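Q: Have a look; sequence and predicted model below, questions after that.
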Amino acid sequence: MQDSAIAIAAIFVLAGFIKGVIGLGLPTIAMGLLAVVMPPAQAAAMMIVPSFVTNVWQMLSGNHLRAVLARLWPMLLGVCIGTWSGVGLMRGTYADYGAIALGLLLVLYAALGLSRVRFHLPRSREAVVGAVAGFITGLITAATGVFVIPAMPFMQAIGLEKDELVQALGAAFTVSTVALAGNLVANDAFTVSLAGPALGALAAALLGMWIGQALRLRMHPEVFRRWFFIGLLLLGCYLAGSAGAKLFLPH
């Protein structure tokens, strides 16, 4: 039990550290590593509080929130509808498939990051494409607990400035966290026994985020960003491979 608590704390320190350096990655890293040591639904429940607090902090850190919400509300609505449509995907017979999906999602996200693919979307198409991207992101969130693809490429494609993008990420991740929390409540994934570990995870994530923000002032972010995506690629391959072997290879 003590070893497990130490491992969980280390995971959230690392996830918070990465978010502090590059502004994202806490849910992705936390879900990816926690899924190695616990079922996806339990990992998602453990991740909710640290993710919500750190993303609200990021969302409110700036002066562009009103403008960002005016452009992103169709995507955010789509995220909620997609997430709630996928209630139950993370548990039962779907859990192992969700682990495979999470691994493949991490590989895709890492490949996009390493390739530096850039998209551009005309302003006239933002609402429709945003709603569809949000819905797909919501379904993936319901199955894996990770809210990145395709919402992040969409937000990059609409040409948000750096500070706007940081707040947009905070807003999108906050809404996704709340929507996912609704699914977990419906699935009885939240229990009183998780309260203590969740608060411990929050403290660890905030510590890691503080260290990461301090290091960001001293380190070239592009160097760290490259190694972040390489690590994510390897983690995704491991998760998809191990879950796939469990499902499809004879025991």
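A: Yep, it's here. Residues are numbered from 1 along each chain as shown.

Q: Could you use CA atoms for every contact and neighbour count after this?
A: Will do.

Q: is it true that Thr28 touches Thr144?
A: No - under the criterion of Cα atoms under 8 Å, Thr28 makes no contact with Thr144, lying 9.6 Å away.

Q: Identify the contacts common to those two.
A: Shared contacts of Thr28 and Thr144 (Cα atoms under 8 Å, 6 or more residues apart in numbering): none.

Q: Which one's more surrounded, these two?
A: Each of Thr28 and Thr144 has its neighbours counted (other Cα atoms under 10 Å); Thr144 has more, 28 against 23.

Q: how about the helices in the stretch 101-250 of the chain?
A: Listed in chain order, the helices of the stretch 101-250 of the chain (DSSP state H, counting those that start in this stretch) span 126-144, 151-157, 162-186, 195-216, 221-248.

Q: Buried residues in the fourth one, which are they?
A: Neighbour counts over helix 195-216 (16 or more other Cα atoms under 10 Å) mark 197-198, 200-213, 216 as buried.

Q: Ok, the last one next?
A: Burial within helix 221-248, assessed by neighbour count using 16+ other Cα under 10 Å, is assigned to 225, 228-230, 232-233, 235-244.

Q: Which helix or which strand is home to Ala99?
A: helix 95-115 (DSSP states H and E).

Q: starting at the chain centroid, how far to that helix?
A: Averaging C-alpha positions (Cα atoms, centre = their mean, to the nearest Å) puts helix 95-115 11 Å from its chain's average.

Q: what does that helix rub up against?
A: 28, 32, 35, 39-41, 89-90, 143-144, 146, 148-149, 226, 229-230, 232-241, 243-244, 247.

Q: Just the buried residues of that helix, please?
A: Using 16+ other Cα under 10 Å as the test for burial, helix 95-115 gives 95-111, 113-114.

Q: Alongside the first one, take a look at this:
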Amino acid sequence: MYDISGIFIITLTFLVAGTVKGVIGLGLPTISLAILTVIFGLPEGMALLIVPSFLTNLWQALSGGYTSIILRRLYIFLLAAACSVFLGASIFMQVDPSSLSTFLGVLLMVYGLVNLANFSFLLNSRQVIVLAPLAGALNGIFTGMTGSMVVPGVMFLQALGLHRDMLVQAMGMLFTLSTGVLALAMYEGSLLTLELGAMSSLGLVPALVGMALGQRIRKSLSEAVFRRVFFLSNLLIGAYIIVSNQLAY
């Protein structure tokens, strides 16, 4: 059972992560996973993000009006991303969690560095056909191994040249599918218990409150500045996870 301090940490984490998502339209799974992994460890962090991540991203996935267009263009990518989560989860069951925590730190640092450097490229239609199943499969494997759903999937989506609203909806669809399959894989592996499910559900309300707060903040804050702070936070938290795991050996 979680004590009062544990419940407070979970509530505060999803309040912060929801606020980030409200301001820039993304970041709830990433920031909540990073914080929860530092405090509770990777397996618990992955389980605790399930309910808030799934439901908030489901709303994002169903908003925007581009569902049919995205599915026609990206069904191979999304299918590969969903199916390969089970492979990543099977690796997770067999590997030392501290090693996977280090790998999560690497993914967070890569995600932060790529975006801070404004590194971008566009794929042509032939490259998309070749890379869609590969990017999807890698994203799913990394999701199953670490709970992180952004590398390389988000970078692939950014390279398609989608306009902002379509990109946000496509990311919502990717995160919803990934979270749903991750929940199934963790439940099958007895890593998602009733207690963890209940505690994850507890995070939904603060996540929604944070999103509403973030949308209000967004009107008076430079989104560009906030995005840089967000990606810098990913970089620093990733580095902290790596260093703390190495010092633990």
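A: Everything's here; your move. All figures in this text were calculated on a predicted structure; none of them were measured in a lab.

Q: And the TM-score between them?
A: Once superposed, chain against chain, the TM-score is 0.95 (TM-score structural alignment, normalised by the length of structure 2); 247 aligned residues with a Cα RMSD of 1.3 Å.

Q: just to revisit the earlier point, matching residues in structure 2 for the helix holding Ala99 of structure 1?
A: Alignment of helix 95-115 of structure 1 against structure 2: residues 97-117, by TM-score structural alignment.

Q: same deal with stretch 28-36 of structure 1?
A: Residues 30-38 of structure 2 are where stretch 28-36 of structure 1 aligns, with TM-score structural alignment as the criterion.

Q: and that stretch, how far from structure 1 on average?
A: Once fitted to structure 1, stretch 30-38 of structure 2 is off its aligned match by 0.7 Å on average (mean Cα distance after the TM-score superposition for structure 1).

Q: Centre of the chain to that stretch, how far?
A: 9 Å.

Q: Kindly report the same for stretch 228-239 of structure 2.
A: Using Cα atoms, centre = their mean, the offset of stretch 228-239 of structure 2 from its chain centre is 14 Å.

Q: One more: stretch 7-26 of structure 1?
A: That offset, for stretch 7-26 of structure 1, works out to 11 Å (Cα atoms, centre = their mean).

Q: Show me which residues of it are buried.
A: So stretch 7-26 of structure 1, judged by 16+ other Cα under 10 Å, has buried residues 8-26.

Q: now stretch 123-140 of structure 2
A: Val128, Ala132, Pro133, Leu134, Ala135, Gly136, Ala137, Leu138, Asn139, Gly140.

Q: TSV please, covering those and showing distance to Met166 of structure 2.
A: TSV is the format used below for the buried residues of stretch 123-140 of structure 2 (distance: Cα to Cα, whole Å):
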residue	distance to Met166 of structure 2
Val128	17
Ala132	17
Pro133	20
Leu134	21
Ala135	19
Gly136	18
Ala137	22
Leu138	22
Asn139	19
Gly140	21
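
Q: List just the nearest of these to Ser222 of structure 2.
A: Closest approach to Ser222 of structure 2 among the buried residues of stretch 123-140 of structure 2 (Cα to Cα): Asn139, at 30.2 Å.

Q: got a list of contacts for the match of stretch 28-36 of structure 1?
A: Contacts of stretch 30-38 of structure 2 (Cα under 8 Å, 6+ apart): 10, 13-14, 17, 42-46, 48-49, 101, 147-150, 234, 237-238, 241.

Q: Quick one: residues contacting the residue in structure 1 that Gly144 of structure 2 lines up against.
A: Under the alignment (TM-score structural alignment), Gly144 of structure 2 maps onto Ala142 of structure 1. Neighbour list for Ala142 of structure 1: Gly82, Thr83, Trp84, Gly86, Val87, Gly88, Leu89, Met90, Leu180, Asn183 [criterion: Cα under 8 Å, 6+ apart].

Q: now do 7 Å
A: Contact partners of Ala142 of structure 1, counting by Cα atoms under 7 Å, 6 or more residues apart in numbering, are Thr83, Gly86, Val87, Leu89, Met90, Leu180.

Q: Considering these, which is situated nearest to Ala157 of structure 1?
A: So of the contacts of Ala142 of structure 1, ranked by how close each gets to Ala157 of structure 1 (Cα to Cα), first place is Thr83, at 22.4 Å.

Q: That closest one pairs with which position in structure 2?
A: So, by TM-score structural alignment, Thr83 of structure 1 is matched to Val85.

Q: doesn't Thr143 make contact with that match?
A: Yes - when contacts are counted by Cα atoms under 7 Å, Val85 of structure 2 is listed as touching Thr143 (6.0 Å).

Q: Report how many residues lie close to the match of Thr83 of structure 1.
A: Val85 of structure 2: 32 neighbours (other Cα under 10 Å).

Q: Next up, the contacts around Ala70 of structure 1.
A: Under the criterion of Cα under 7 Å, 6+ apart, Ala70 of structure 1 has no contact partners.

Q: again with the one 10 residues further on
A: Residues in contact with Cys80 of structure 1 (Cα under 7 Å, 6+ apart) are Gly138, Ser176, Ala179.

Q: May I see the buried residues of the helix or strand it falls within?
A: Using DSSP H and E, Cys80 of structure 1 falls within helix 65-85. Residues of helix 65-85 of structure 1 classed as buried by neighbour count (16+ other Cα under 10 Å): 65, 68-69, 71-84.

Q: What's the average distance for it when superposed on structure 2?
A: Relative to structure 2, helix 65-85 of structure 1 is 1.2 Å off (mean Cα distance after the TM-score superposition for structure 1).

Q: now that helix, how far from the centre of its chain.
A: For helix 65-85 of structure 1, the distance to the chain centre is 16 Å (Cα atoms, centre = their mean).

Q: now stretch 92-109 of structure 1
A: 13 Å.

Q: likewise stretch 181-199 of structure 1?
A: 17 Å.

Q: How about stretch 93-107 of structure 2?
A: With Cα atoms, centre = their mean as the basis, stretch 93-107 of structure 2 stands 15 Å off its chain's centre.

Q: do stretch 138-156 of structure 1 as well
A: 8 Å.

Q: check contacts around the residue mapped onto Thr177 of structure 1 from structure 2.
A: Correspondence of Thr177 of structure 1 to structure 2, assessed by TM-score structural alignment: Thr179. Neighbour list for Thr179 of structure 2: Ile50, Ser53, Phe54 [criterion: Cα under 7 Å, 6+ apart].

Q: For the first one, grab the count of nearby residues.
A: Ile50 of structure 2 is flanked by 29 other residues according to other Cα under 10 Å.
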